[in-house]
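Novice: The following block contains a protein sequence and its predicted model.
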Amino acid sequence: MSNTHAGRVAVVTGAGRGIGRAIARLLGERGASLVLVDRVEPAETAELIGGDCVSVVADVSSDEDWGKIAKAAVDNFGRGDIVVNNAGILPLVHIDEMTIDDWRTVFKINLESHFLSAKHFIPLMRQNKWGRFVNISSNSIGVPQQGLSHYMASKMGVIGFVRGLANDLGGDGITVNAVLPSITNTPATAVVPDEFKREVWMQQAIKRFADPEDIAGPVVFLTSDDAAFMTGQAVVVDGGMYKIS
């Protein structure tokens, strides 16, 4: 396995399972030291990675908790180079039933957390003139699915924030990109009916659900030196559901 991330310190939110676990595991295999963040102790992920990792139980919508995450990176590894904002929620709520609290909760976790990560980690990245933010959006922004207006709005906001932050940090050796996965085989999607899965597959060039590892590869590439000239981009990883037009 390539040692592309040796000496780097990476924060992965939502690292306890699914896509976050796959990203953290691949970063670890590439030589990175890991700060694993989740709402509950990500013990299984830490066990899989083994060596250089530390776990932080945190609410990613909390400014105070992001301070705790940054402190863990510095106290344990002396630096903070990479942040993968993977944590998110996907509550299905029709607009007629949605409350203002429903709306605000989705935005706090799916979008505001990305701003908080930048607030706390940009100073650490600037110290070394090198940094990577990869923020997970979703290909759902282009899919005709009901009950996701708040989710789609937050994930479209991720793309706008990525573009704006890339402009701000372009001269600092820090890149900022978004990855837009399709529905992926995770514990969260295990309850999705087979009929709906087939409907998704029929819109893709690759006729299967994504596995977490399918998403981890592009994310890890964007955190590497190989992607040094890519910033402000929205990279769609959805088996060919989006069509070139």
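Specialist: Nice, thanks for sending it over.
Novice: C-alpha from now on. contacts and neighbour counts both.
Specialist: Will do.
Novice: all strands for the protein, in order.
Specialist: Secondary structure of the chain, counting by DSSP state E: strands at 9-13, 33-38, 53-57, 82-85, 131-136, 174-181, 234-237.
Novice: Now Arg17. Nearest residue, chain neighbours left out?
Specialist: Thr45 (7.2 Å; CA to CA, 6 or more residues apart in numbering).
Novice: Same list, the strands of the chain, but as CSV with mean neighbour count and distance to Pro91 please.
Specialist: Output for these, formatted as CSV (neighbours: other CA atoms under 10 Å; distance: least, CA to CA, whole Å):
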stretch, mean neighbour count, distance to Pro91
strand 9-13, 28, 18
strand 33-38, 27, 18
strand 53-57, 20, 22
strand 82-85, 26, 18
strand 131-136, 27, 16
strand 174-181, 26, 17
strand 234-237, 20, 22
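Novice: picking up where we left off before, quick check: the residue nearest to Arg17 touching Ile23?
Specialist: No - between Thr45 and Ile23 there is no contact under CA atoms under 8 Å: 10.3 Å.
Novice: out of the two, which sits in the busier spot?
Specialist: Ile23 (27 against 21; other CA atoms under 10 Å).
Novice: For the protein, just list every one of the helices.
Specialist: 18-29, 43-49, 63-77, 100-107, 113-128, 149-169, 194-202, 212-222 (DSSP state H).
Novice: Pull the residues that contact stretch 31-46.
Specialist: 3-17, 21, 24-25, 27-28, 52-59, 69, 72-73, 77, 87 (CA atoms under 8 Å, 6 or more residues apart in numbering).
Novice: what about the residue most central in space within the chain, distance to Arg198?
Specialist: Residue closest to the average C-alpha location in the chain (CA atoms, centre = their mean): Asn86, at 2.5 Å. As judged by CA to CA, to the nearest Å, Asn86 and Arg198 stand 26 Å apart.
Novice: Also Ser224?
Specialist: According to CA to CA, Ser224 and Arg198 sit 35 Å apart.
Novice: who has more neighbours, the two?
Specialist: Neighbours were counted for Ser224 and for Arg198 using other CA under 10 Å; Ser224 has more, 17 against 13.
Novice: quick one, what contacts Arg17?
Specialist: Contacts of Arg17 (CA under 8 Å, 6+ apart): Pro42, Thr45, Thr186, Pro187.
Novice: thinking the last one is in contact with Ile19, fair?
Specialist: The one in question is Pro187. No - between Pro187 and Ile19 there is no contact, the gap being 9.9 Å when judged by CA under 8 Å.
Novice: okay, the two: which has more neighbours?
Specialist: Ile19 (26 against 10).
Novice: which residue of the protein sits farthest from its center?
Specialist: Asp96 (29.4 Å).
Novice: Which residues are in contact with Phe133?
Specialist: Phe133 sits in contact with Ile82, Val83, Val84, Asn85, Ile174, Thr175, Val176, Asn177, Thr223, where contact means CA under 8 Å, 6+ apart.
Novice: what about versus this one:
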Amino acid sequence: MTQTHEGKTAVVTGAAQGIGQAFAVALAERGARVVAVDLADCDETVQRIERLERVEGTNAVAIRADVSDPGAMPRILAAARAWGGADILVSNAAIQEFVPFEHMNFAQWRRIMSVNVDALFHLAQALLPDMRERGWGRIVAMSSNTFHLGMPGASHYVASKGAVQGFVRSLAGEVGVDGVTVNAIAPSLTRTPGTSGGPQDAQGQFEMAADRQAIKRTESPADLVGALAFLTSDAAAFVTGQTLLVDGGWAHA
């Protein structure tokens, strides 16, 4: 068994930058065709894929869509089916904010849940039928080590990442018989364009995280690529319902 992704089609959300972009490019490097989905423009991600030495022709397409909106699913599904249907779903798109619970309103709670949890539901429902019909599929969702650690001022975010792990555990038991695996990756605080220059920097959270990890440096998107490549490959055919902590040895499940 190898980690090649030749002939596979992958849908990667939150693919315009940061972790999602790293995932999209890594899967393309391993031979996958990529549907890059984001509210933002994914053209840079597509251009990076097209510049890869091993890529010939059009091996990636950009879709601007709100993955929390079920109305966006037909466009994503159609883009995947243009290459025979999605074999791999990487549900990476997420949002985070810091609000003390006493000041949090329900609209803020629902906004986090709609992107971090509801989108995973919509995407899995849209793409799973094709995977089950072909007898092969890989779903990887992004959780966070904050579910195992707790994080004051972000109860809605931490709850959403716990929901991802619960969804993965349950769905895996329903689709394993069809050759589909469902797993999650839980990183530490990762430096990306979205996390740099925000409250994490202002509050020294990157330094704090590095100090508490066994590996004393800030995590980067490149640190997550190996885990994704494994979980979406044939090498992980007997791994499902799991959350893989890729956080420098900080949290423990």
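Specialist: Structure received. In this text the structure is predicted, and so the values were computed from the model without any measurement.
Novice: Tell me the spacing between the residue farthest from the centre of structure 1 and Gly147 of structure 1.
Specialist: 9 Å.
Novice: do Val106 of structure 1 as well
Specialist: For Val106 of structure 1 relative to Gly147 of structure 1 (CA to CA), the value is 13 Å.
Novice: what about those two, which has more around it?
Specialist: Set Val106 of structure 1 next to Gly147 and count neighbours by other CA under 10 Å: Val106 wins out with 22 against 17.
Novice: In this model Ser154 seems to touch the more buried one, though I could be wrong.
Specialist: Yes - between Val106 of structure 1 and Ser154 there is a contact at 7.0 Å, judged by CA under 8 Å.
Novice: State the distance from the corresponding residue of structure 1 for Glu133 of structure 2 to His150 of structure 1.
Specialist: Under the alignment (TM-score structural alignment), Glu133 of structure 2 maps onto Gln127 of structure 1. Per CA to CA, Gln127 of structure 1 is found 36 Å from His150 of structure 1.
Novice: Which one of the two is surrounded by more residues?
Specialist: His150 (23 against 13).
Novice: Let me see the contact set for that one.
Specialist: Neighbours of His150 of structure 1 in contact, by CA under 8 Å, 6+ apart: Trp103, Val106, Phe107.
Novice: Now do the same contact list for the second one.
Specialist: Contact partners of Val106 of structure 1, counting by CA under 8 Å, 6+ apart, are Gly88, Ile89, Leu90, His150, Tyr151, Ser154.
Novice: picking up where we left off before, need the contacts of Phe133 of structure 1 in TSV (columns: distance to Ile122 of structure 1).
Specialist: Shown next, in TSV, are the contacts of Phe133 of structure 1 (distance: CA to CA, whole Å):
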residue	distance to Ile122 of structure 1
Ile82	10
Val83	10
Val84	13
Asn85	14
Ile174	8
Thr175	11
Val176	11
Asn177	15
Thr223	15
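Novice: so which of these hold up in structure 2?
Specialist: Retained in structure 2: Ile82, Val83, Val84, Asn85, Ile174, Thr175, Val176, Asn177, Thr223, out of these (criterion both residues aligned by TM-score structural alignment, their matches' CA atoms under 8 Å).
Novice: Between all of the residues you listed, which two are separated the most?
Specialist: Asn85 and Ile174 (15.2 Å; CA to CA).
Novice: which residue lines up with Arg208 of structure 1 in structure 2?
Specialist: By TM-score structural alignment, Arg208 of structure 1 lines up with Arg217.
Novice: Identify the residue spatially nearest to that match, adjacent ones excluded.
Specialist: Ala210 (4.8 Å).
Novice: Gly249 of structure 2 versus that neighbour, what's the distance?
Specialist: Ala210 of structure 2 is 10 Å from Gly249 of structure 2, by CA to CA.
Novice: Give me the more crowded residue out of those two.
Specialist: Just comparing Ala210 of structure 2 and Gly249: by other CA under 10 Å the higher neighbour count belongs to Ala210, 19 against 13.
Novice: Now do the contacts for that one.
Specialist: So Ala210 of structure 2 contacts Lys216, Arg217, Thr218 (CA under 8 Å, 6+ apart).
Novice: list the contacts for the first one?
Specialist: Going back to what we said before, that points to Lys216 of structure 2. By CA under 8 Å, 6+ apart, the neighbours of Lys216 of structure 2 are Ala210, Gly248.
Novice: how about Pro74 of structure 2, what does it touch?
Specialist: By CA under 8 Å, 6+ apart, the neighbours of Pro74 of structure 2 are Ala126.
Novice: Now which residue in structure 1 aligns to it?
Specialist: Looks like Pro74 of structure 2 aligns to Gly67 there (TM-score structural alignment).
Novice: what does Leu245 of structure 2 give?
Specialist: So, by TM-score structural alignment, Leu245 of structure 2 is matched to Val236.
Novice: Give the closest residue to its match in space, chain neighbours not counted.
Specialist: Leu180 (4.6 Å).
Novice: And that neighbour, what's its match in structure 2?
Specialist: When structure 2 is aligned by TM-score structural alignment, Leu180 of structure 1 is paired with Ala186.
Novice: Nearest residue to Ala228 of structure 1 in space, please, no chain neighbours.
Specialist: Per CA to CA, 6+ apart, closest to Ala228 of structure 1 is Thr175, 7.1 Å.
Novice: How much space separates that neighbour from Thr45 of structure 1?
Specialist: Relative to Thr45 of structure 1, Thr175 of structure 1 is positioned 26 Å away (CA to CA).
Novice: still on that earlier bit, wait, the match of Leu180 of structure 1 sits on Gly249?
Specialist: No - judged on CA under 8 Å, Ala186 of structure 2 makes no contact with Gly249 at a distance of 11.3 Å.
Novice: so Leu231 of structure 2 touches Gly137, yeah?
Specialist: No - counting by CA under 8 Å, Leu231 of structure 2 does not reach Gly137; the two are 10.6 Å apart.
Novice: on that earlier part again, so which of the helices of structure 1 is the most packed in?
Specialist: Comparing those by mean neighbour count (mean count of other CA atoms under 10 Å), helix 18-29 comes out on top with a mean of 24.
Novice: Please enumerate residues in contact with it?
Specialist: When contacts are defined by CA under 8 Å, 6+ apart, helix 18-29 of structure 1 is touched by residues 1, 3, 5, 10, 12-15, 33-34, 36, 45, 48-49, 52, 86-87, 185-187, 212-213, 215-217, 219-220.
Novice: For that helix, give me the average deviation versus structure 2.
Specialist: When structure 2 is overlaid, helix 18-29 of structure 1 sits 0.3 Å from its aligned residues on average, using mean CA distance after the TM-score superposition for structure 1.
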